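> For reference, the sequence and a predicted model appear below.
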Amino acid sequence: MSTSPSLALIDLRAWRQFVAVAEELHFGRAAQRLCMTQPPLTHAIAQLEATVGARLFDRSKRSVQLSATGRTLLPHAIDLLQRATELQALAHSAAEGSAGRLKLAFVSTVGFDVLPQWVMAFRQACPLVQLELVEATGDVQLLGMERGEFDAGFLLHAPGFAPVGLAGLILNTDSLVLAMPEQHPLAQAPVVQLTDMLATPLVMFPRRIVPSLYDAVFGMYHAAGLLPAVAQEAIQMQTIVNLVSAGLGVAWVPASVRQFQRPGVVYRQVVGAVAQCQTSLVWPHSSPVLSRFLEFAPPGASLHKLGA
C-alpha cells in the first residue's frame, strides 16, 4: 500500500535528514552526522523534495545551498523536531502520572483540613498536571462520576459506606460535634449530654446529599425513641453553621468544621453521641495521574480501603 503525501510529510526521519543537510550544507558531513552513508541520504532528500513538490536545495558540483523553499521550511522543521522530542517526554510524564489532567470534586468539609496541603504538595511536584477542583455535594459527585465528569471525588459519609462500582480510600474518621448558638442554655456547660439535646430542633442537610450520615444521625434519636425535629435544611456546612448562629437550632457537624469560627456559634463534644463520619476519596477508574495524586496524601491521613 502506498504512503499518502500527507503521511509522508510527517516522517520525522526525513525532516531530521533535511535539517542535518541544511545545517552542514554538505551531504557527506550530514551523512556522517546521521551515521549513514551518502547515497541513501541523497535519495532520501530527493524523495522529500518529491513529496513537498519543490526543491529544498540548490546543488552544484562544488556547493550545496538552501533553496528559497528550503530556507522557509528550515525553522519549521527544527520546531517540528523539537516538539517531537517534547512530545516523547510528555508521553513519559503522562505514563508515570506527572502530566495530564485530573478533575476532582470535593465536599466543603474537605477544604477545612485534608485538601489544601494535599493540593499544594501535588501541584509543586507535578506542575504539568492540569488539576481542576469542583466543589460538589455527594449526590452530585456520584452522578458526575457515573457520567465521566469527575475523575475522583472527596466524599463525607458514615462508616461502612461503600458505593457500588467505585473504588476508594478512607482518609480519616472524625467524630461529630454539636454546633450550638452561643445563647443556648447549655452552650457554656462543661459537659453536654446527648439526652439533654435530643429535643432541640436541628439544622440538617437533606438526606439525598449524604444519606449514610443522615441515617447515622437520625439513628441516635431513634435509639432514644425520638424523631428529630428538623427546623431547617441546608446543603453547605458553612450555611448550616450560619443558620445555627441565627438561633434556628443546633447541628451535628464533623469536628473539622470547628475551624470555621462563626460569631455566635460554639462547638461542643457530646457525651453519648455515637455517630461518626469519614472522609474518603472515591473513583470509578484508576489512572496514572490519580495514582500519583494519592502519593501526596497528607502525613496525617490514614489510608484504608473503602468497605474493608
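Alright, I've got the coordinates. Numbering: from 1, shown residues only.

> going forward, measure contacts between C-alpha atoms and count neighbours the same way
Will do.

> need the contact list for Ile235.
Contact analysis of Ile235 by CA atoms under 8 Å, 6 or more residues apart in numbering lists Thr137, Phe205, Pro206, Ile209.

> Mind doing that once more with 7 Å?
Contacts for Ile235 (CA atoms under 7 Å, 6 or more residues apart in numbering) come out as Phe205, Pro206.

> Skipping its backbone neighbours, what lies nearest Arg292 in space?
Distances taken as CA to CA, 6 or more residues apart in numbering put Gly97 closest to Arg292, at 5.3 Å, once the chain neighbours are dropped.

> Number of residues surrounding that neighbour?
21 (other CA atoms under 10 Å).

> Equivalent analysis for Met120, please.
Using other CA under 10 Å: Met120 sits among 12 other residues.

> okay, now the one to match up with it:
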Amino acid sequence: MRFRKLNYFITVAEELHFGRAAARLHIAQPPLSQQIKAIEDELGAVLFERSSQKVSLTPAGEALLPQARALLQNWEKIQEQVRSVANGTAGNLSLGFVWAAGTPHFSKGIAQFKQDNHGVTLNLEEMTTAHALDALRTEKIDLAMIFLNPLMDITDLEHQEYEIQKHLLALPDNHPLAQKDSVPLSDLHQLPFISFTRQAHPSLYDQIMHSLHAAGVEPNIVQIARLTQTTRTLVAAGVGVALVPESTQFDQREGLTYRPIDGVLPELAIHFVWRKNSLTPLMERLITHLHAQVLR
C-alpha cells in the first residue's frame, strides 16, 4: 500500500465526509472514493460505514487509523533523516588527527561545527600519521588530518591541504639556547635530543634526519616519545630539546620555551585525507568549515 493511499484514508477518517476530504486533498470526490475502496479491497476489510446521512469508521477503520498515522509520521522522519544525511547536516563522522592539527582555530572550528549541527555525531581521535593511514585503509575512520609530503605513497587516497606549519625548537626555560631570539640549526649538533618514533611518521622522520645531516648535525637522541604531549613533558623536565610543530606553542606549559630555527627543515604540511570515492556531503562540510577557520 502506498503512503499516498494512507493519507487519503487518514483525511477521510478525520473529516468523516468524502466531499470535505476531497477538497482538502485537492482531488475530485469519485477518485477519492475509488482509492478508499482500493484500500479496503487490499486489506479485505470495510473501513467506513457509508450512509446518506453520515460517514463513520468501522472497528477495522478505528484500528487502522492510529497505525496509519504512525506509519506516515515515521515515513516523514525517515525522509527528513535521509535528506539531512544527503546534504551533510546529519550523520556520523569519525576523524583521526595528528596532535599538531589541534590548534586554537581547529578547536574553535570543531566546537562551532558541533553547535551548528546537532544532528551530527563527531568521533574524534588523536593518532599518528601511520596509525591514521592504517585506520583509513581499514575503514575504522572516515577522515584523517595528518602530515603529508610528496614522498608518501597515497595513490589509493585523496587529500586536500589544511595548513602548513614550521618547526620550532622546544627548550627548557633555563637552557642557554633559550636566550637567543632564534637558534641556528647547526647549534643542535650533539645536543640531547627527544624524537618521535619513525614508525609514527616515517616519511617526515626521514626528511628531518636528512635535513639535520645536511646541516652537519648529528642528533644525540636520548629519548623517544610517541606523542607531542610526552615530548613537551620531557623537554620541560630537562631531558633534552626537541623539534615540534609551531602549533605546539599555543598550548603553554611552565618550564618550556620555543624558538624559531635558522636553517632548512621540512615544512609540516597537514592535509585532510580520505579513501577514494568516499567523500560524503558531511565530510565536505566539515572540511570546508575547518579550512575556513584557518583562513580567518
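Looks like it came in fine. Here the structure is a predicted model, which means the values were calculated and not measured.

> Need the three-state assignment for the residue nearest to Arg292 of structure 1.
Following DSSP: H, G, I helix; E, B strand; the rest coil, the label given to Gly97 of structure 1 is coil.

> corresponding residue for it in structure 2?
Mapped onto structure 2 by TM-score structural alignment, Gly97 of structure 1 lines up with Gly88.

> Which residues are in contact with its match?
Contact partners of Gly88 of structure 2, counting by CA under 7 Å, 6+ apart, are Pro281, Leu282, Arg285.

> Setting aside sequence-adjacent positions, which residue approaches the counterpart of Leu56 of structure 1 in structure 2 most closely?
For Leu56 of structure 1, the aligned position in structure 2 is occupied by Leu47, per TM-score structural alignment. Closest residue in space to Leu47 of structure 2, ignoring its immediate chain neighbours: Gly61 at 4.1 Å, by CA to CA, 6+ apart.

> for Ala170 of structure 2, same thing?
Of all residues not flanking Ala170 of structure 2 in the chain, Tyr258 sits nearest, at 4.7 Å (CA to CA, 6+ apart).

> which secondary structure elements does the host helix or strand of that neighbour contact?
Element membership of Tyr258 of structure 2, judged by DSSP states H and E, is strand 256-262. If contacts are counted by 3 or more CA pairs under 7 Å, 6 or more residues apart in numbering; DSSP states H and E, strand 256-262 of structure 2 sits against strand 167-172, strand 183-184.

> Superposed on structure 1, what's the mean shift for the longest one?
In the superposition with structure 1, the aligned residues lie an average of 0.9 Å away from strand 167-172 of structure 2, counting by mean CA distance after the TM-score superposition for structure 1.

> what residues does that strand touch?
With contacts defined as CA under 7 Å, 6+ apart, strand 167-172 of structure 2 is touched by 178, 235-236, 238, 241-246, 255-261.

> Buried by neighbour count, from those: which ones?
Buried residues within these, counting neighbours by 16 or more other CA atoms under 10 Å: 178, 235-236, 238, 241-246, 256-261.

> Now do the helices in the stretch 51-200 of structure 2.
59-86, 104-116, 129-137 (DSSP state H, counting those that start in this stretch).

> Mean neighbour count, these: which tops it?
Among the helices of the stretch 51-200 of structure 2, ranked by average contacts under mean count of other CA atoms under 10 Å, first place goes to helix 129-137 (a mean of 20).

> what span of structure 1 lines up against it?
Under TM-score structural alignment, the match for helix 129-137 of structure 2 is residues 138-146.

> post-alignment, the matching stretch versus structure 2, mean distance?
For stretch 138-146 of structure 1, the mean deviation from structure 2 after alignment is 1.1 Å (mean CA distance after the TM-score superposition for structure 1).

> and the aligned residue in structure 2 for Ala297 of structure 1, what does it touch?
Aligned counterpart of Ala297 of structure 1 in structure 2: Leu290 (TM-score structural alignment). By CA under 7 Å, 6+ apart, the contact list for Leu290 of structure 2 reads Phe106, Gly109.

> so which strand or helix has Leu290 of structure 2?
Under the criterion of DSSP H and E, Leu290 of structure 2 resides in helix 281-295.

> Report the angle between that helix and helix 104-116.
140 degrees (axes from the mean of the first three to the mean of the last three CA atoms, to 10 degrees).

> Now helix 281-295 of structure 2: buried residues?
Pro281, Leu282, Met283, Leu286, Ile287, His289, Leu290, His291.

> Just the closest of those residues to Thr103 of structure 2, please.
Among those, Leu290 lies closest to Thr103 of structure 2 (CA to CA), at 10.9 Å.

> picking that back up, using a markdown table, lay out the helices of the stretch 51-200 of structure 2 together with distance to Glu15 of structure 2.
Below are these laid out as a markdown table (distance: least, CA to CA, whole Å):
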| stretch | distance to Glu15 of structure 2 |
| --- | --- |
| helix 59-86 | 13 |
| helix 104-116 | 41 |
| helix 129-137 | 56 |
